[in-house]
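Visitor: just coords:
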């Protein structure tokens, strides 16, 4: 879409703003916003809010998730249209969205900065989102720092069109970002459906085989149902040894490999870092042993250190290949076996006693090759959807930035 520009421009004097429309003002933040310092003394408000992924959300304190204060009297009172900033951990966290507008009346931690304005808060919310995406906050003041204070924020230059234009821009961005978000949600749903299709393909291939005309029999195992009549049913313990990985000191794990003598550390959900030692050189299956993701299955065919958060399956029988065993266990969904406790757990005994199908070796190879081909097809489709999502996000960021800094004139585009 081709956008119009404003009739004339002037130099804003601010590097990241560039030229702005001639009749727009560039003012310091503190001229437009005042800090809200009202505390929740006497616990007059109990609707606890949080800033998450660029949105203000109501928080359920009953589930006890996250850190909670001894008293909510130290929290600050928030009104609808207040804008909240979180400027903690700037050096280490460069991905979080740092600001959001509140649609609620409630309270939020005083570690955040809360401000309000008599002008159009929605417009400025979009402006600060543009600043966020351009990483403006990370280079303010004397360069990189851990946090920003209200005094520094008050000196920040911002674009201030008249209030009619503010409203027009905010309304346009509301309608356009809603359209884009709807498209993104559709693509994300397609990715979910592709993952469901992947699971279905694997499950059908390893329990029903590739021949739709093959005679079937009752396996006697609930999760398997009917299987090809010439397949065997066997316990894993007759095919593979199951043991636990070994503990490793967290000080021995680094985030990245320094040289060729570093080996991946395998946790309950795959690779979790690098270390200078290894405890496995032969191909094995790693199964998440503990936690919400226990039951995850990974084929490890490289030298590595497999931690005690994993169970290890090492095939000792020539009747089954490691790759098809992985797919069979993925179809089984071992997480179902986990103990129903605060810390879910799967034991080696449970895994060893699981009954699975055992197709002839030639069929195993055909099934593995079929799943490999289907995985590649699904991966390609998924990557296309992800690329489209990224383009949509880039477009959304672009129209927000261009609209709030006056690079495009959207006044006549509001429905």
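Guide: Alright, I've got the coordinates. Every value quoted in this text rests on a predicted model; they were computed, and no experiment measured them. Numbering: from 1, shown residues only.
Visitor: use CA for all of it now, contacts and neighbours both
Guide: Noted.
Visitor: Residue 289 contacts residue 309, correct?
Guide: Yes: with contact defined as CA atoms under 8 Å, residue 289 and residue 309 form a contacting pair (5.4 Å).
Visitor: what residues do the two have in common as contacts?
Guide: In the contact map built from CA atoms under 8 Å, 6 or more residues apart in numbering, the residues linked to both residue 289 and residue 309 are residue 268.
Visitor: Which one's more surrounded, these two?
Guide: Between residue 289 and residue 309, counted using other CA atoms under 10 Å, residue 289 has the larger neighbour count: 29 against 22.
Visitor: tell me the contacts of that one?
Guide: By CA under 8 Å, 6+ apart, the residues touching residue 289 are 268, 295, 309-311, 345-347.
Visitor: Then residue 368?
Guide: By CA under 8 Å, 6+ apart, residue 368 lies in contact with 323-324.
Visitor: Assumed it was part of a strand.
Guide: No: according to DSSP: H, G, I helix; E, B strand; the rest coil, residue 368 belongs to no strand; its state is helix.
Visitor: From residue 203, how far off is it?
Guide: Per CA to CA, to the nearest Å, residue 368 is found 12 Å from residue 203.
Visitor: another one to put next to it:
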């Protein structure tokens, strides 16, 4: 289909224009550091945009500093749209949020760009919905470059093509979507609340059995760790390094073609810890990379742990089910004796998630990162091997009961999310007649 055919698909009065013809756009370089010779600001950060459809100074924002020139250049105004510019995943690029409030010290932060529509031709809320639509989002995702971290070039923002109706129609479409999406979001929130309750129940079950075992009458003893409390008296409490090998990997240079292959040795990044069991890889490295980059060959069963970043993957863990190597944002824990079962260890690390996050947020060079040394020295309660297996079986049996309901709710949630995305795309591309749009 050529450009003329695409134009023919638009309703009368609509036109396709590059974003740069209707907007100004800026890439921020204001970081999270504070300096005495700069002015205090409230910083709109990556997570503020990624997790919210709308941003304003009324949110809980990071306190930072910026120069007067930076404040003038990157100050956010009502009607702007902020997008994520960098991410560990290409499909998290250009996630938008609409700016619905402003203040003199409200500033766009690093890893973000913001787009300011020219109000005589483009409504900010319509632009926000265009950026949420699949055609525009896909254009920007495809422009992102990188292997382990993706970035959106500034020029690519301006080249994204919008389907643009007259301004009154933009406002009508934006009003309609605000109402419809609010109703769908209410249903989504209810489904997410139900999934959250199920997850709380799951976490409570796992926490109870990996810290107290299956016998409610077992005598207890102090674990000598305030956050952990008491554990069964017959359990050992030992550093992980006495029971397992701990290490991490690296990322071979993407410029060296001899390091990468379509069918080489599986290489994993930190996104894999979002799954309970890792059984496939999306990238592969060569034997040359394994040798020259000193990448570990990890044999299953082992446990992988996310060790860097401010996102949820830091401190998440999963079981490794395939032979693989890993990047520097992951650590592996490979038990070297029968005294520690990988399944029990993975469940226990799930219980320790909040502690690991808090512990790695401390001051110093390790802020926002868990080191292999921290993991190796971490003292964990170790039941007898047979009891570890019983604990894993008990957890599996309980999850088998809960997972069908969880799956049903998740499927319903997925359908709502698909409906939401399809409605936005249909409205901003002219597939819904204006006379049918009732706010």
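Guide: Arrived safely. None of the values given here were measured: they were computed from a predicted structure.
Visitor: TM-score for the pair, please.
Guide: The TM-score (TM-score structural alignment, normalised by the length of the first structure) is 0.65; 372 aligned residues with a CA RMSD of 5.2 Å.
Visitor: State which helix of the first structure is the longest.
Guide: With residue count as the measure and DSSP state H as the assignment, the first structure has helix 163-208 as its longest helix.
Visitor: The helix or strand following it: how far from the chain's middle?
Guide: The helix or strand immediately downstream of helix 163-208 of the first structure is strand 216-218, counting by DSSP states H and E. Distance of strand 216-218 of the first structure from its chain centroid, counting by CA atoms, centre = their mean, to the nearest Å, is 42 Å.
Visitor: all helices for the stretch 1-150 of the second structure, in order.
Guide: Chain-ordered helices for the stretch 1-150 of the second structure, with DSSP state H, counting those that start in this stretch as the definition, fall at 3-8, 46-50, 68-74, 124-132, 134-143.
Visitor: would you turn these into JSON lines with mean neighbour count and distance to residue 422 of the second structure?
Guide: Shown next, in JSON lines, are the helices of the stretch 1-150 of the second structure (neighbours: other CA atoms under 10 Å; distance: least, CA to CA, whole Å):
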{"stretch": "helix 3-8", "mean neighbour count": "10", "distance to residue 422 of the second structure": "19"}
{"stretch": "helix 46-50", "mean neighbour count": "19", "distance to residue 422 of the second structure": "20"}
{"stretch": "helix 68-74", "mean neighbour count": "15", "distance to residue 422 of the second structure": "32"}
{"stretch": "helix 124-132", "mean neighbour count": "25", "distance to residue 422 of the second structure": "10"}
{"stretch": "helix 134-143", "mean neighbour count": "18", "distance to residue 422 of the second structure": "8"}
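Visitor: can you list those in TSV and add distance to residue 339 of the second structure?
Guide: Formatted as TSV, the helices of the stretch 1-150 of the second structure follow (distance: least, CA to CA, whole Å):
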stretch	distance to residue 339 of the second structure
helix 3-8	64
helix 46-50	40
helix 68-74	56
helix 124-132	50
helix 134-143	46
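Visitor: Residue 216 of the second structure is nearest to which of these?
Guide: Set against residue 216 of the second structure and scored by CA to CA, the helices of the stretch 1-150 of the second structure come closest in helix 46-50, at 41.3 Å.
Visitor: Of all the helices of the stretch 1-150 of the second structure, which one is nearest residue 378 of the second structure?
Guide: Within those, the stretch nearest residue 378 of the second structure is helix 46-50; the backing value is 29.2 Å (CA to CA).
Visitor: Would you mind pulling the contact partners of the closest one?
Guide: 55, 61, 82-84, 95-97, 109-112.
Visitor: follow-up on the earlier one: looking at the contacts of residue 289 of the first structure, spot the one nearest residue 243 of the first structure.
Guide: Checking these against residue 243 of the first structure by CA to CA gives residue 311 as the nearest, at 5.7 Å.
Visitor: I'd say the closest one and residue 246 touch.
Guide: No: at 9.5 Å, residue 311 of the first structure does not count as touching residue 246 under the criterion of CA under 8 Å.
Visitor: neighbour count winner among those two?
Guide: The residue with more neighbours, out of residue 311 of the first structure and residue 246 and counting by other CA under 10 Å, is residue 311; that gives 28 against 13.
Visitor: Packing partners of the longest helix of the first structure?
Guide: Helix 163-208 of the first structure sits against helix 121-133, strand 226-228, helix 322-332, helix 361-404, with contacts defined as 3 or more CA pairs under 8 Å, 6 or more residues apart in numbering; DSSP states H and E.
Visitor: will you turn these into a markdown table that also has distance to residue 179 of the first structure?
Guide: Shown next, in a markdown table, are those (distance: least, CA to CA, whole Å):
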| stretch | distance to residue 179 of the first structure |
| --- | --- |
| helix 121-133 | 16 |
| strand 226-228 | 46 |
| helix 322-332 | 37 |
| helix 361-404 | 10 |
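Visitor: before we move on, the earlier item: helix 121-133 and the longest helix of the first structure, what's the angle between them?
Guide: Relative orientation of helix 163-208 of the first structure and helix 121-133, computed by axes from the mean of the first three to the mean of the last three CA atoms, to 10 degrees: 60 degrees.
Visitor: Work out the gap between helix 163-208 of the first structure and the centre of the chain.
Guide: Computed by CA atoms, centre = their mean, the separation of helix 163-208 of the first structure from the middle of its chain amounts to 14 Å.
Visitor: Compute the inter-axis angle for it and helix 361-404.
Guide: Angle between the axes of helix 163-208 of the first structure and helix 361-404 is 180 degrees (criterion: the same axes, to 10 degrees).
Visitor: residue in the second structure matching residue 397 of the first structure?
Guide: When the structures are aligned by TM-score structural alignment, the residue of the second structure matched to residue 397 of the first structure is residue 421.
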